Each structure stands twice: as structure tokens, then as C-alpha cells.
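>>> Here you go, sequence then predicted model.
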Amino acid sequence: MAFNPTMQAIDAKELIPDLCQVRSLLWLVLFSEALVIVLILLTSGVQYFSWDSFGLLSFYVQWVGLLSAASLCRLRLLLPPLTLNQLTFLSFVLIQLVNFLMSTLTLYVLNYVMLEDYGWDWIIRNQLVSAILGALLLHYFYVQMQNRLHARSELQSRVQALQSRIRPHFLFNSMNIIASLIHANPDKAEQAVEDLSELFRASLKMAGTETSLHQEIELCKKYINIEQLRLGQRLSVDWQVHTSLQASIPLLTLQPVIENAIYHGIAPSEHGGEVSIEIKALQNRLHIYVSNPVCLNTHQLNEKGNQMALDNITHRLQALYGHDARVDTEQTEERFTIHLSYQQTVPSES
């Protein structure tokens, strides 16, 4: 396990996962019990499996594992950014210290309370086993961190490409609308230029940037205002917001969903239709529904591009809010609905 001592300082949370979560603790307990069973089988075999040794060793290993997890969980919150070498060294020393204290306590209990004959070689053996397992564990953390950073780098590249791309037809149509309004309605032309500049400014911000739901909605309304100038009465939008506007959302997440709804459901239709947007929070989970009419003659043509945009949004949500973030779609004969949901600390509906 080769570490670069000149690596820039990183946050402890990057290397050490959150071991205080229930799922992490469950896997730690199961792994510890599996390790105990392997050790007992190696020393006594199946026929002479010692349940006394199994109980004693399970008690010791579980306490070492749980205390080490609790210590690392606390360490990741308290440490300032350090180099990878420093973080690894401190984590390794902490695991060894917890193991030594538990070994010493267990040795005292065995020798002076239970009158068993265990010597210091037992502590040395435990420290060697702990050193090997600790090194393997930290190497696993390192590999997981590298995978996360690599995935994050790829995601940021994809998101940056998505954010920096504005459909040419939208840009050209917007410029033509502005040009036609300069003499007929200068105020509307000026407002359209301001709205377009806000969209460009947002698309140039750093990939993965979070913003408030209020700011994202305002950005979407600026986009809709421009499309309204082009589509006129063919486009109507129904907003239903039933949650806190301070909830966080990745920048330019809702806007491309609405853009898809207009591009696939409203623009191809001679009579247009209504885009319905509903946002609510249930049990600390944010739900966003965007619904548009189904235009059957262009559905197959635009299906691939629509799916690419949805995949990008899914990856962005999961990168920020975990793998339980979801982007689902539902289509009936008349409506196509996109449902975004992810865990958020926002007030729930009463």
C-alpha cells in the first residue's frame, strides 16, 4: 500500500467512511463473527469446535471492532485536513491502541478473575493480528476513496458538459425573438436578454454546485419566460410547491427536466398543452413531479436524448444524496411524468 507523502491535504471524511451508520455496524458485526469462526476452526477443527473459546473470542473481537469503529467515527469529525500519510498513520495507531487496551483488560480478567493462564505473548499475538487486519482495512478505505474520487471526477466532467450545453435551437430562437422585440416591445426584449444571461451564468458555474430550491425555481421561470415568448398561449405551466424553498437541489437539475417537457411535449404539438410541476416533502424526502402531454409522433425520435438527460440527472442526485436518490418515469396515453426524489432535511407536509 504505497502512499504519496507529498499528496495535498484531504478531509478525514474522504478516507474514513461513516462507521456509525447502522448498516456499517451490522456488516462489522457479521465480519467479526465470521473472523472468529475462522480462527476457531483453524485451531480446533470442526469435530472439536470449542463453544467456550467461540464465546470468549467473540466477546473480545466484537468489543475491539465496535470501539475501533466508534473511535474512527469520532476521529473523522474532529481531525482537520491532513495528508493521506498522516490520516493513515493516525487511524492505524488508533486501531492498535484500542486493541492494546482491550487485550490488556481481557488479560487481567482472564488471569486474575477467571484464573486462566494467559501471558503477554497473547497480547503480542493480538497486536500482530490487529496490525494486519488494520492495514487491510485502511487499504480497503484507500481503494474506496480512490474509486469515489475517480467516479466524482467523471461525474463532474459529464455534468459540466451537460450544464455548459444549451440546445442551439433554443439559443437561436431566443436571439430571433429578442431581435423581433427590440422595436416592437423593448421592455420585453430587455427582460428576455436578462433572463438569457442568467441561464448562461448558471450554466458556467462549477459542476455539482448546490443551490436553494427557490433559486432553482426562479431560474426555471426565467427559462419558461423565454419559451413563452416563442410558444405563446400554446405553453402553460402549473406550479404546485408544498415545501420549504430553502431545500437544497443541484444547480440546473429541475431546469433541464422542464426543458425536456417543453421540447418533447409542448413544442411538437399544434395545440400545445400544460406542463405541471409539483414539489413536496414527505418524511424528510423531497419529491419533484414534472408532467407534460404525450406527443406520439415525436416520442420515438427523442427517446434517446431524453434518456441521456435523465441518466445525467440521476448520477448527479446520487453523487450528492446517495444511491437511494431516484429518477423514475411514468407514461400514460395522455401524460408523461418524471419523478425525482432524494433524502433531504426539509419540513414535511402536515
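Great, that's in hand.
>>> CA only for contacts and neighbour counts going forward, please
Fine.
>>> just the strands in the stretch 151-300 of the chain please.
According to DSSP state E, counting those that start in this stretch, the stretch 151-300 of the chain carries its strands in the segments 210-212, 235-242, 248-250, 273-282, 285-293.
>>> what's next to the fourth one, contact-wise?
Contacts with strand 273-282, where a contact means CA atoms under 8 Å, 6 or more residues apart in numbering, come from 234-243, 258, 261-262, 265-266, 286-293, 346-349.
>>> sorry, back to before: so which of the strands of the stretch 151-300 of the chain comes closest to residue 339?
strand 285-293 (4.6 Å; CA to CA).
>>> what about versus this one:
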Amino acid sequence: MHDTGASTLFDDLREAVTAPDLTQEALQLCRSGTLLRAMLLVIVVLGVGLLFGARGPASWLGELSAAATVAVPATLLWVLMACAARHLIARAAPLVQVAAASALGAVAALVLWWPMAAVDMAPGSTHAVAPALTGALLAALVFQSERWRQRARLPAAAAARLADLQTRIRPHFLFNTLNTAITLVQLDPKRAEEVLEDLSDLFRAALGALDQATTVGAEIELSRRYLAIEQLRFGRRLDVEWDLDANAATAKLPPLALQPLIENAVRHGIEPADKGGTIEIRTRRRRDRVLISVTNTVAAGPSRPGHGIGIASVRERLRLMHDLDADFRCGLTEDGRFRVSIGLPS
């Protein structure tokens, strides 16, 4: 039997309502969402600034277009450099982090401004001081806005942790599993031990750290254990089809992102159906993306309505981990089945 460890529900609840600190990995710069927000912020600030000296709408649009020829590629270059140096920046004190981001912004602005100045196409001042200072200030503003955004997200992360605990610790599942194990003790002691081991692993994962990433492969293994327990309860009524791509196993997922989706499929697709149904779990890697889907048949009659907390929690934690790089969809397919689809970077 596996050691259940010292983690308790009360410890996990206390951790869930305690906001974590901004660690080295907390401020993510290597994301498409960061680039989009940086581009938008730079253009807005430049546009507002140029309004003060514009002689009219046409003049303002012309000056903004000229400034954008430097600002947009400079912003892209700054994000790339900040992403490459993110681990070094994260080790420094907060003021040093802002100073480093500003210095990279100045370098990015000058790298784009100098070639244009050499052929007399640079917008604005003919001196390097102006683009360097502008790049430094905009970089500091973007960097600090990402920090503020991350701090604003921490309460949402804590709420998602609490929602997870509420949805994943299901008394009826625990009682059903224990009753199954008690029945098997006399008939098949070895199988009863395996059931309790699977249950122990599931609860260890449920009460573990929710702020540490896991992998698709680990989530698949945990889901196999969960379905092995449910298979004993439903027997032939539960048909599980696995279609897995080994190349997708290393992609990062929040802990227990897959098992709640499969549990929903069991509760709403298999349990209410007299003849049971089928659950299909599929993973695929497509270039730099990993696709995961959980599909279940739908009972013909009315099923017990759910609150959608489990699906909402998984969606929120995917967004917290992968930002705009994560894609989450759910709904009925053309053939009347229910499917949850996840797309994430590999």
C-alpha cells in the first residue's frame, strides 16, 4: 500500500486562501498574450502623446504611423530579449528588474531607430536620446503593468484552488470506492488492495500542491486509476477508449486538469444511462501544439444537472498557466456526444 503522506484537507484549504508570492516563474514574459498587451499599450501611449503636438486628425495619424514603424518592431524585439533574460531578471530585486527591463527597452528602440536615422527616415528627434528614453519608459510601463496584472490574478488563482477542492473531494465517490473494496476483501484481496492504492493516489493528488505544473502523461496515468475504480462499479456499462499520442505526454498541465473532466463524463454521460455509454480520451501533438479531448455519449433521458464548477475551474487554471496560449472548448458534437477540447503549447 502507498503511504498517504501528511497532507491534510485543512492544510490545503489554508494554502488555497493564502496568496502565493511572485516567484521566478510567476511573471511570464514568453507568451503571446504578453506581446499583444505590450503592443496595444505602446501604441495607445504613443497615440495619446502625439495628440498634444498634432495639428489635426490627418497629421496625428501620419505621425502615429511613422512612430509605429519603430515602436512595433522595437516592442517585439524587447519582448524577445526580456523573454530570453527572464530567469536572470527574476533573480534581481524589484527595482533592478524594472531597471533591466528599461535598459532592454532602450536598446530595442535604438536598434530599430539607428538604421532609419542613417537614411533620414527616423520619425521625431534626430538625437538618439529621445528614442532611448521613450523605449526605456515604455518598457518599464509594460513590465510593471504585467506585474500588476499578475498580482491581480492571484486572488482568482486562490478561488480556483478552493473550487477544485470542493469539486474533487466527492463523498459519494469515496463511499462507493470503499464499499467496493470491502466487497472485494473476501472475494479478491489482491484486487481490493489495488483499488485502495488507486484511491490513495487520487486523494494524494487532490490534496497536493495545485500551483505546480504536471504533465499530460501524469494526468493520463491518474485518470486511468480513476477509471479503473469506476470500472468496478459500472462494469460493462462503462466503455473507455484510449487514443493517445506519446509525443504529447510531456506537455504541461495544471494538476488534476483531466480527471475532473473525465469524472464529469462519468457522472453525466454514463451514470444516468441504463445501458451505459462510452468515454473517449484522445491526445495529439500537432507541431508546437498539444490537443486533448474527452468525449462521452449522452444519456437519452434527463440527467442530473451539474453546476459547471469543475469545467470552469479547469478552464481558469489553464488560463492562469498558459494565458492566451491555452484553448478550452466544450459542447455537443454533430453526432450528439459531449466533448471537452483543450489546446495548449507543447
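Structure received. None of the values given here were measured: they were computed from a predicted structure.
>>> returning to that earlier point: would you format the strands of the stretch 151-300 of the first structure as CSV with distance to residue 30 of the first structure and mean neighbour count included?
Below are the strands of the stretch 151-300 of the first structure laid out as CSV (distance: least, CA to CA, whole Å; neighbours: other CA atoms under 10 Å):
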stretch, distance to residue 30 of the first structure, mean neighbour count
strand 210-212, 37, 16
strand 235-242, 42, 15
strand 248-250, 36, 20
strand 273-282, 33, 19
strand 285-293, 30, 21
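>>> right, and the ones you listed - which one's nearest residue 85 of the first structure?
Among the strands of the stretch 151-300 of the first structure, strand 210-212 comes nearest to residue 85 of the first structure, with 30.9 Å by CA to CA.
>>> Check the mean deviation of the closest one from the second structure.
Taken over the aligned residues, the distance from strand 210-212 of the first structure to the second structure averages 2.5 Å (mean CA distance after the TM-score superposition for the first structure).
>>> Quick one: list the elements packing against that strand.
strand 248-250 (3 or more CA pairs under 8 Å, 6 or more residues apart in numbering; DSSP states H and E).
>>> which residues are contacting the strand it packs on?
Contacts of strand 248-250 of the first structure (CA under 8 Å, 6+ apart): 208-213, 216, 316-317, 344.
>>> Could you save the residues you listed as JSON lines and add columns showing distance to residue 71 of the first structure?
Below are these laid out as JSON lines (distance: CA to CA, whole Å):
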{"residue": "208", "distance to residue 71 of the first structure": "31"}
{"residue": "209", "distance to residue 71 of the first structure": "32"}
{"residue": "210", "distance to residue 71 of the first structure": "31"}
{"residue": "211", "distance to residue 71 of the first structure": "34"}
{"residue": "212", "distance to residue 71 of the first structure": "34"}
{"residue": "213", "distance to residue 71 of the first structure": "37"}
{"residue": "216", "distance to residue 71 of the first structure": "40"}
{"residue": "316", "distance to residue 71 of the first structure": "32"}
{"residue": "317", "distance to residue 71 of the first structure": "30"}
{"residue": "344", "distance to residue 71 of the first structure": "27"}
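>>> Filter these down to the buried ones, PyMOL style.
Buried residues among the contacts of strand 248-250 of the first structure (16 or more other CA atoms under 10 Å), as a PyMOL selection:
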select buried, resi 208+210+211+213+216+316+317+344
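>>> Of the contacts of strand 248-250 of the first structure, which is the nearest to residue 24 of the first structure?
residue 344 (20.9 Å).
>>> residues touching the residue mapped onto that closest one from the second structure, list them.
Taking TM-score structural alignment, the alignment pairs residue 344 of the first structure with residue 345 from the second structure. By CA under 8 Å, 6+ apart, residue 345 of the second structure lies in contact with 251-252, 288-290, 322, 325-326.
>>> Relative to residue 202 of the first structure, which of the strands of the stretch 151-300 of the first structure is closest?
When the strands of the stretch 151-300 of the first structure are compared (using CA to CA), the closest one is strand 210-212, at 10.5 Å.
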